[in-house]
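Asks: coords below, sequence missing:
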């Protein structure tokens, strides 16, 4: 437990370091805190904070900088978010993919860091399905979702089909299975083989298989503004830090895992680098929030930047963008 004096000094140190990016000495901290304390008293408090693992002294300086643990205490107990009239342009109610891409660029532009948006998995429920012959044994499957989203899939079959067979297969699927998930249709079709002519059943099974496989793997993440990190002194002065950050963006797997975890909680969440396996680099922090469609959480978005970021501003940026995405996707329906 920290006393009020120690908390005030830690808060002043974190805020000053975020603003300047330079290790904070006792004289600077005395002025920043506004406390009438002797340099010796401040040094003693800083020594206590260092023993608690909240600040650390870089090898090249007598000043101190916050650790991930120090940032966490600051964010959880000392951060006050003041609404400063942040203006963000509305996102038009376009196709979901366009809304997601626009949101990632908006996050990047407003934060000057990296914007990330998790693409929601598309529903595997279909409203209508049609077949179009492209060439011998090659067909286009057109799948229309309940909200009007259209997906096209190409399938290859062992035998060729004529126009009447394609219509027969589409009519059977639309009449008997519209409104069901592809996985359900696939299972039910296995029991329908006896009732259907074998070749048409095989066509339908192939279409449903490719539809469900593509939709189940649909989750992805859109990333914008990676090059913004080149302008951040914390990274530009250390190529190893920068390389590790770009490796993270290239892999995407860990970012997806993080956003998936974030979608399970309401409101803005902050992940300080080095705290967990999800954000494995002490130099990075993530501010995230879920977004909804018609009251249901379907994905997450956020900002990735250095641990030395203005968290109050990032919280506002992420919060307002999540609301803009929610409105754009919900009003599209």
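Replies: Sure thing, it's come through. Being a predicted model, the structure only gives us computed values, none of them experimental.

Asks: From now on I want contacts and neighbour counts done on CA atoms only, so please keep to that.
Replies: Fine.

Asks: residue contacts, residue 288?
Replies: Residue 288 is in contact with 259, 262, 268-270, 300-303, 318, counting by CA atoms under 8 Å, 6 or more residues apart in numbering.

Asks: Output these in JSON lines; the columns should cover neighbour count, distance to residue 104 and secondary structure.
Replies: Converted to JSON lines, these look like this (neighbours: other CA atoms under 10 Å; distance: CA to CA, whole Å; DSSP: H, G, I helix; E, B strand; the rest coil):
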{"residue": "259", "neighbour count": "23", "distance to residue 104": "13", "secondary structure": "helix"}
{"residue": "262", "neighbour count": "23", "distance to residue 104": "16", "secondary structure": "helix"}
{"residue": "268", "neighbour count": "18", "distance to residue 104": "16", "secondary structure": "coil"}
{"residue": "269", "neighbour count": "18", "distance to residue 104": "17", "secondary structure": "strand"}
{"residue": "270", "neighbour count": "19", "distance to residue 104": "18", "secondary structure": "strand"}
{"residue": "300", "neighbour count": "26", "distance to residue 104": "11", "secondary structure": "strand"}
{"residue": "301", "neighbour count": "33", "distance to residue 104": "8", "secondary structure": "strand"}
{"residue": "302", "neighbour count": "32", "distance to residue 104": "8", "secondary structure": "strand"}
{"residue": "303", "neighbour count": "29", "distance to residue 104": "9", "secondary structure": "strand"}
{"residue": "318", "neighbour count": "27", "distance to residue 104": "10", "secondary structure": "helix"}
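
Asks: One more to weigh against that first structure:
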């Protein structure tokens, strides 16, 4: 890895996954990784229950708010609201391929409207003092990426955007589900490298099918990229996040055990479960804590059974941890 390269590592915004409880959990595994919220639609931020949609624990910093929309004025208000709530970055979603998002004229379909994206970005950045970034795809459907991707980046960069997170695959807006859009269009890291080579002064972060920290670092080195973003791997095998502080940021190696983290989750649940019924989602987010370890299946089963029994989240976690301890004592 080049010396003095200020790389970044982040966990992608993922609908139904990266809520405040998931982010708090991930923060226990890395103090440096940049965390992202689920996408929140600008109209919801303006008209909806702001605290429920935007509230977060101060421990989550650094944390970015991802916003969806295509109305510059509404996006500017949403960005300003996010800044007032204390987010460190505002990100605009130009990557989600779902039908619902398309019907609202935002997400990946905006890859076909770079001028509008540039206008939206400019309005958002003018409204806030924190960075506004863009998360996009390589393109959509039958676009000629040799032509459309550079034009998209150049147009939005001319509006002042200096930071792009690029999911290194196309999105197919018709004929594929959002789930299929995560795997079916082929991954193309070379396209992301090409963007960095053509626009070397921009910060370019690669996203898509990155399974390990080592892979992310290798991709950054190969393409002279500025960072990498983990998606499903961070959710299903969250322990990989414990390598980030040392390997990416040069900090001390992670020193806690999985049991330590489980105890921290129990304490967190005890504090939040009486005032926030969504704390039960923490159980689902913690399913992968012991992934790859002896007893991982027992851990998942105990959590699933505890959820089915409608126990308090702290009790579900405690019973699962007790079962893990009993198993190890008997080994």
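Replies: Cool, got the structure. Keep in mind that what you see is a predicted model, and the values were worked out from it rather than measured.

Asks: Mind checking the TM-score on these two?
Replies: TM-score of the superposed chains, computed with TM-score structural alignment, normalised by the length of the second structure, equals 0.22; 134 aligned residues with a CA RMSD of 7.1 Å.

Asks: which one of the contacts of residue 288 of the first structure is nearest residue 234 of the first structure?
Replies: Closest to residue 234 of the first structure out of those is residue 303 (16.4 Å), distances taken as CA to CA.

Asks: Look up how far residue 15 of the first structure lies from the closest one.
Replies: To residue 15 of the first structure, residue 303 of the first structure is 19 Å away according to CA to CA, to the nearest Å.

Asks: Give me the three-state assignment for residue 53 of the second structure.
Replies: Three-state assignment for residue 53 of the second structure (DSSP: H, G, I helix; E, B strand; the rest coil): helix.

Asks: Touching, it and residue 40? I think so.
Replies: Yes. Judged on CA atoms under 8 Å, residue 53 of the second structure makes contact with residue 40 at a distance of 7.5 Å.

Asks: for the one helix or strand residue 7 of the first structure maps to, packing partners?
Replies: For residue 7 of the first structure, the host element (DSSP states H and E) is helix 4-20. Using 3 or more CA pairs under 8 Å, 6 or more residues apart in numbering; DSSP states H and E, the elements in contact with helix 4-20 of the first structure are helix 26-33, helix 39-51, strand 65-66, helix 68-77.

Asks: would you turn these into JSON lines with mean neighbour count and distance to residue 119 of the first structure?
Replies: What follows is these, written out as JSON lines (neighbours: other CA atoms under 10 Å; distance: least, CA to CA, whole Å):
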{"stretch": "helix 26-33", "mean neighbour count": "18", "distance to residue 119 of the first structure": "43"}
{"stretch": "helix 39-51", "mean neighbour count": "16", "distance to residue 119 of the first structure": "41"}
{"stretch": "strand 65-66", "mean neighbour count": "26", "distance to residue 119 of the first structure": "34"}
{"stretch": "helix 68-77", "mean neighbour count": "18", "distance to residue 119 of the first structure": "28"}
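
Asks: which residues in the stretch 1-150 of the second structure form helices?
Replies: Applying DSSP state H, counting those that start in this stretch to the stretch 1-150 of the second structure gives helices spanning 20-29, 42-47, 50-54, 72-85, 99-103, 114-127, 145-158.

Asks: Show me which residues of the last one are buried.
Replies: What that stands for is helix 145-158 of the second structure. Going by neighbour count (16 or more other CA atoms under 10 Å), the buried part of helix 145-158 of the second structure is 148-150, 152-157.

Asks: Using JSON lines, lay out those together with distance to residue 11 of the second structure.
Replies: Formatted as JSON lines, the buried residues of helix 145-158 of the second structure follow (distance: CA to CA, whole Å):
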{"residue": "148", "distance to residue 11 of the second structure": "27"}
{"residue": "149", "distance to residue 11 of the second structure": "24"}
{"residue": "150", "distance to residue 11 of the second structure": "25"}
{"residue": "152", "distance to residue 11 of the second structure": "24"}
{"residue": "153", "distance to residue 11 of the second structure": "22"}
{"residue": "154", "distance to residue 11 of the second structure": "26"}
{"residue": "155", "distance to residue 11 of the second structure": "26"}
{"residue": "156", "distance to residue 11 of the second structure": "23"}
{"residue": "157", "distance to residue 11 of the second structure": "23"}
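
Asks: ranges for the helices of the stretch 101-250 of the first structure?
Replies: 163-177, 182-190, 198-216, 233-236, 239-251.

Asks: could you dump these to JSON lines with mean neighbour count and distance to residue 26 of the first structure?
Replies: Output for the helices of the stretch 101-250 of the first structure, formatted as JSON lines (neighbours: other CA under 10 Å; distance: least, CA to CA, whole Å):
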{"stretch": "helix 163-177", "mean neighbour count": "15", "distance to residue 26 of the first structure": "72"}
{"stretch": "helix 182-190", "mean neighbour count": "17", "distance to residue 26 of the first structure": "64"}
{"stretch": "helix 198-216", "mean neighbour count": "18", "distance to residue 26 of the first structure": "56"}
{"stretch": "helix 233-236", "mean neighbour count": "16", "distance to residue 26 of the first structure": "22"}
{"stretch": "helix 239-251", "mean neighbour count": "14", "distance to residue 26 of the first structure": "28"}
